[in-house]
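Here is a sequence with its predicted model. Questions after.
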Amino acid sequence: MTIEEQDILERAAAIGASTWSDALDELGIFGTIEGIPRQSGSGRMTGFAVTARELTGHLGDFEKHDFAVGQLIAAAGPGKVLMVDMGGARISTMGGLAALATRNQGVAGVVIDGACRDIEEIRETGLWLSSRWVVPTTGKTRLKLLPPGCDVSIGGVSVSQGDLVVGDDTGIVVVPRARTGEALAIAERIRGLDEQLESRLRAGESFAAAAAAVGYIPDRNR
């Protein structure tokens, strides 16, 4: 990872998903993932996307080696977030053992537009993981991993390899890699306004007065 990428991740980790969403609004970018709740892990997760798409089918449609969960895990590492596009299928692509291996590899997080299983085991690993579903149904002979790195769709958001991903208790936001610098600058400005507003509110000012004073919400009477 480059020094620039490390700097981006350190700065991004200080900013919540809601603030990132506001920053993307200013840029006219839709990047808020919908319908994929966090199932495991805690705190804020930040990393660069490693994208993967899996074909889905019925029991016996594919060979066991097509499942290729080891290849999926090996594609990521520290500072990376696995973004797995299964088209929302209710089939598990990651269980407890795979989650343990993923955690051991230092992967920042996993987001699955599909399902995981063995959720108790996954939670024991502490891996930050979100999935649309939790089901017992294995992906063996039901899933086929395509070559990682392709563009995918996760929770209604288009995701490309290397995009910035931020997740916390509120949700998950994807920032296009080419717009990361300007989005980060906007997000830091918004966070600064929030901090000023909070300081005034804690000092006893009304919301309307404090918001107007810091320019949080323009006062039409001024």
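Arrived safely.

Could you use CA atoms for every contact and neighbour count after this?
Noted.

can you give me the helices for this structure?
When assigned using DSSP state H, the helices of the chain occupy the ranges 3-12, 17-27, 69-74, 96-104, 119-125, 180-202, 207-214.

To V135, which of those helices lies closest?
The minimum distance between V135 and the helices of the chain falls on helix 119-125, with 8.9 Å, by CA to CA.

I'd like the helices of the chain laid out as a markdown table, including mean neighbour count and distance to M45.
Formatted as a markdown table, those follow (neighbours: other CA atoms under 10 Å; distance: least, CA to CA, whole Å):
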| stretch | mean neighbour count | distance to M45 |
| --- | --- | --- |
| helix 3-12 | 14 | 9 |
| helix 17-27 | 19 | 10 |
| helix 69-74 | 16 | 17 |
| helix 96-104 | 19 | 13 |
| helix 119-125 | 17 | 15 |
| helix 180-202 | 16 | 16 |
| helix 207-214 | 16 | 29 |
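
right, so of these, which gets closest to Q39?
helix 119-125 (7.5 Å).

S18 and C150: what is the separation?
Using CA to CA, to the nearest Å, S18 is found at 27 Å from C150.

Nearest residue to G114 in space, ignoring adjacent ones along the chain?
G88 (4.2 Å; CA to CA, 6 or more residues apart in numbering).

another structure for you, compare them:
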Amino acid sequence: MADAGIVKRLLRFDSCTVSDALDKLGLSGAVIGLAPLTLPGRRVAGRAVTVKLGAPMPNLPKRHLGAGAVMAAEAGDIIVVEHRGRTDVSGWGGLLSRGAVGKGVAAVIVDGACRDVDESRDLGLPVFARAPVPVTARGRVAEHDFNCPITIAGLAVAPGDWLVADGSGVVFIQAARLEEVITVAEDILARETLMARDIDAGVPIGDVMGANYEDMLKKPEIANV
């Protein structure tokens, strides 16, 4: 089961705060073009179980794409599908969503299109993707591997990496840098919470969002010794 304590900590942050924390640390992680197709407004966080899709080839495992990841997933995990940005054919579907919900999967991320969007919505499964499409993967796309390194929108993602996804998009966090990112995100959240309070109290926004705001993500300078 995904570490519930880590998930709870990550759910405090929206994807923008996590992206800002990555910027401050000089790390990449935010991907472009993925949006919620079901349950807009639902924020999710969890650990990645990966799927790698590609063209049908001889000698590939005889299983439907995504099925291995569903079986391997633990409650709270998020299935992340490398579909190479394809929007002409589905990289995920309703029966897979049904199986994922049964395993307690928190969400599905597809770098491409998926189908059966209404079914996934009715099941209560958050699905983030590039587009909906009715076209089946059968005979057009195959699973090359699962729980392996993949690429999502040009970003390398490994099994066990973490992510936060919401209406603004999807942001990945390398497992080895998780604590650093959370610490920085906590500082950013605290500062922006105070700024929001001041704005609501009537402080002129130009005063609130001044030089300190613009410099908030600058990396600290190392003094010469």
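Good, I have the coordinates. Treat the numbers as computed from the prediction; the structure is a model and nothing was measured.

circling back to that earlier point, would JSON lines of the helices of structure 1 with distance to L143 of structure 1 be doable?
Formatted as JSON lines, the helices of structure 1 follow (distance: least, CA to CA, whole Å):
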{"stretch": "helix 3-12", "distance to L143 of structure 1": "32"}
{"stretch": "helix 17-27", "distance to L143 of structure 1": "31"}
{"stretch": "helix 69-74", "distance to L143 of structure 1": "10"}
{"stretch": "helix 96-104", "distance to L143 of structure 1": "15"}
{"stretch": "helix 119-125", "distance to L143 of structure 1": "19"}
{"stretch": "helix 180-202", "distance to L143 of structure 1": "33"}
{"stretch": "helix 207-214", "distance to L143 of structure 1": "51"}
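
Just tell me which of those ends up closest to P136 of structure 1.
P136 of structure 1 sits nearest to helix 119-125 of all those, at 9.3 Å, using CA to CA.

which residue numbers in structure 2 go with that closest one?
Mapped onto structure 2 using TM-score structural alignment, helix 119-125 of structure 1 covers residues 117-123.

compared with structure 1, how much does that stretch deviate?
After superposition onto structure 1, stretch 117-123 of structure 2 sits on average 1.3 Å from its aligned residues (mean CA distance after the TM-score superposition for structure 1).

What is the distance between that stretch and the centre of its chain?
Stretch 117-123 of structure 2 sits 19 Å away from the centroid of its parent chain (CA atoms, centre = their mean, to the nearest Å).

Structure 1: which residue goes with G68 of structure 2?
Match for G68 of structure 2 (TM-score structural alignment): Q71.

follow-up on the earlier one: pretty sure the residue nearest to G114 of structure 1 is touching V111, no?
No: checked against CA atoms under 8 Å, the pair G88 of structure 1 and V111 is beyond contact range at 11.5 Å.

Next, the angle from the strand of greatest length in structure 1 to helix 3-12.
Looking across structure 1 with DSSP state E, the single longest strand is strand 45-56. Strand 45-56 of structure 1 and helix 3-12 are oriented at 100 degrees to each other (axes from the mean of the first three to the mean of the last three CA atoms, to 10 degrees).

Tell me, how many residues neighbour the residue nearest to G114 of structure 1?
Neighbours of G88 of structure 1 under the rule other CA atoms under 10 Å: 20.
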